[in-house]
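J.: no sequence on this one, just coordinates:
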């Protein structure tokens, strides 16, 4: 359990704690368009959010502290490296007199897992600080800090289904049906940097043709069914799946386990891995699939829920 704050300050706040959920982000598709000359990768991804989340509390005060609890707290690493702490510090540098406080992070999502756990935590911290300080969520300083904290933080700030492009800064809202799902992580971290290195793009190299870049994918509109969405998603892919599997072959085992369940319509890796997901026709099938995988692989992290 790690804490950090200003030396010599021990101010007890009587304010009520503010609470935010940091929902897991799932990349339903992920196309790597190319690598910029500055080294960043241009992406196009259909992003949904799951009903599993870390939980972040903030008791407003004059100092900044962070305490981690929960089943996966030991995986969080040094407090000073936590994105919650980083986001709060960066916002404090931009907003004079920013009211900070004591954060408590209940960590239940696996780390380095391709579901934006740390990014979702940072985004939740920014939402909490915005509430504590009367800042709008579209405040330019808040958006600036989100981008600087991490590529997935802007999309997690709004936590709504969208098409995410660029390096994560351009978001086009989507209307997704509630899709029953099972998410599985083998409890083996896969660093994003390693996966992009395994992809092997040179600076300035395009992975797709110019025509592909110009033509935008037409995704199903408002009111589309799960079947329509699965059909559209199946025609796309995750370009990071193959390089991630070369780094951690267990990802292939996770996908096989999901595909071996009854009723899995589409199984795919999220983000840079190693978390994979499957979409099901209904919640009963998703629950049965989840139970089957938990029995066969008790060491894996498994969640049955809904994407939307």
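T.: Done, it's in. Since this is a predicted model, take the numbers as computed values, not measurements. Numbers count the residues shown, from 1 in each chain.
J.: going forward, measure contacts between C-alpha atoms and count neighbours the same way
T.: OK.
J.: List the contacts of residue 153.
T.: For residue 153, the contacting residues are 119, 120, 122, 123, 146, 147, by CA atoms under 8 Å, 6 or more residues apart in numbering.
J.: Compare those residues and tell me which is most surrounded.
T.: Highest neighbour count within those: residue 123, with 34 neighbours (other CA atoms under 10 Å).
J.: Once you drop chain neighbours, what's closest to that one?
T.: Leaving aside its chain neighbours, residue 123 sits nearest to residue 157 (4.7 Å; criterion: CA to CA, 6 or more residues apart in numbering).
J.: what number of residues lie near that neighbour?
T.: 23.
J.: Residue 27 too?
T.: For residue 27, the neighbour count with other CA under 10 Å is 29.
J.: can you tell me which two in the contacts of residue 153 are farthest apart?
T.: By the measure CA to CA, 120 and 147 form the most distant pair in the contacts of residue 153, at 12.7 Å.
J.: Show me where the protein has its strands.
T.: 18-27, 31-35, 41-61, 64-69, 100-106, 162-166, 170-173, 179-185, 264-269, 276-280, 301-307 (DSSP state E).
J.: wait, which of these is closest to residue 207?
T.: So among those, strand 31-35 is nearest, using CA to CA, at 4.8 Å.
J.: Correct me if wrong: residue 32 contacts residue 44.
T.: Yes: counting by CA atoms under 8 Å, residue 44 is a contact partner of residue 32 at 6.5 Å.
J.: now residue 112, nearest residue through space, not along the chain?
T.: residue 189 (4.9 Å).
J.: Next up, a structure to set beside the first:
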């Protein structure tokens, strides 16, 4: 049995630049990952199969179009082998939450099956294979802080490593589909991400459109700001999950305790 973590993806900043002729948007983002996430297990099997468990498994699709199975078939086809593996995914990441759950799971499948099938391909090769699976899957293959451009697949080094930073993830238990949020963007290019600018001077350009769809996101952001100890409060991805960064675990845990009666989903963790 091989075990592979699927860390949740967060966006410390997300700047939308323009809508492309292919329907995607050019964007710039600072991607980071948390110690919290899903867990994929795999072993030899007849054919390629997937079972699910965990607190968010009921909201996930286990059919043939599941990204884990698509990733496995893509890797087998590229390697010229028959895809034989029995996979089990423990789902903890909320679905349609701006945390890249499906992308993280697909990337974990590529890493796990790369080991199970003895391919020993480098992450760069897996990331190239991941691009057709979704814009966030390549960065999830690396699962470390990177700067992303293009659709998010043009990845490069980010000079400020936030690893170890305590973070509180808060989701008001609503799902937000990415497509409608992109459609609601006001199409205004407000400029690029600059590594010389502090995180607090950057943005998530999807926030306003997400709040129109789910106004409770504004309540989450306000509650995190009112706590007073966060160094950064921001929505992640297309929402509805919001994040707050803290100087130490104590400050993060006090913030979580203050929201304990909110009814929202809370996850105190740290950036990896």
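T.: Ah, there it is. Bear in mind that the values here come from a model prediction, so they are computed numbers and not experimental data.
J.: Residue 113 of structure 2 corresponds to which position in structure 1?
T.: Matched by TM-score structural alignment, residue 113 of structure 2 corresponds to residue 129 in structure 1.
J.: Around residue 124 of structure 2, how many other residues sit close by?
T.: Neighbourhood size, residue 124 of structure 2 [other CA under 10 Å]: 12.
J.: circling back to that earlier point, tell me the one among the contacts of residue 153 of structure 1 nearest to residue 181 of structure 1.
T.: Closest to residue 181 of structure 1, out of all of these and judged by CA to CA, is residue 120, at 19.4 Å.
J.: Can you find the partner of that closest one in structure 2?
T.: Match for residue 120 of structure 1 (TM-score structural alignment): residue 104.
J.: Equivalent analysis for residue 289 of structure 1, please.
T.: Aligned by TM-score structural alignment, residue 289 of structure 1 pairs with residue 255 of structure 2.
J.: which other helices and strands contact the longest helix belonging to structure 1?
T.: With residue count as the measure and DSSP state H as the assignment, structure 1 has helix 117-133 as its longest helix. Contacting helix 117-133 of structure 1 under the criterion 3 or more CA pairs under 8 Å, 6 or more residues apart in numbering; DSSP states H and E are the following elements: strand 18-27, strand 41-61, helix 83-94, helix 140-149, helix 153-158.
J.: Map residue 175 of structure 2 onto structure 1.
T.: With TM-score structural alignment as the criterion, the equivalent of residue 175 of structure 2 in structure 1 is residue 189.
J.: Please name the nearest non-neighbouring residue to the residue located most distally from the centre of structure 2.
T.: Centroid-distance maximum for structure 2: residue 46 at 30.6 Å, with CA atoms, centre = their mean. Closest residue to residue 46 of structure 2 apart from its sequence neighbours, by CA to CA, 6+ apart: residue 84 at 5.3 Å.
J.: The one you found reaches residue 44, doesn't it?
T.: Yes: here residue 84 of structure 2 reaches residue 44: they are 6.3 Å apart, a contact under CA under 8 Å.
J.: Which of those two has more residues huddled nearby?
T.: residue 84 (19 against 16).
J.: Which residues are in contact with that one?
T.: Listed by CA under 8 Å, 6+ apart, the contact partners of residue 84 of structure 2 are 44, 45, 46, 47, 48.
J.: ok, the residue nearest to residue 112 of structure 1 - how many residues close by?
T.: Other residues close to residue 189 of structure 1 by other CA under 10 Å number 17.
J.: what does the one 4 residues further on give?
T.: Other residues within reach of residue 193 of structure 1 by the criterion other CA under 10 Å amount to 10.
J.: returning to that earlier point: is it possible to export the contacts of residue 84 of structure 2 to TSV including distance to residue 271 of structure 2?
T.: Output for the contacts of residue 84 of structure 2, formatted as TSV (distance: CA to CA, whole Å):
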residue	distance to residue 271 of structure 2
44	32
45	34
46	37
47	36
48	32
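J.: Map those onto structure 1 and name those still in contact.
T.: Cross-checking the contacts of residue 84 of structure 2 against structure 1 gives 44, 45, 46, 47, 48 as conserved contacts, using both residues aligned by TM-score structural alignment, their matches' CA atoms under 8 Å.
J.: which residues touch the last one?
T.: By CA under 8 Å, 6+ apart, the residues touching residue 48 of structure 2 are 69, 72, 83, 84, 85, 86, 87.
J.: Aligned to it, what sits in structure 1?
T.: So, by TM-score structural alignment, residue 48 of structure 2 is matched to residue 64.
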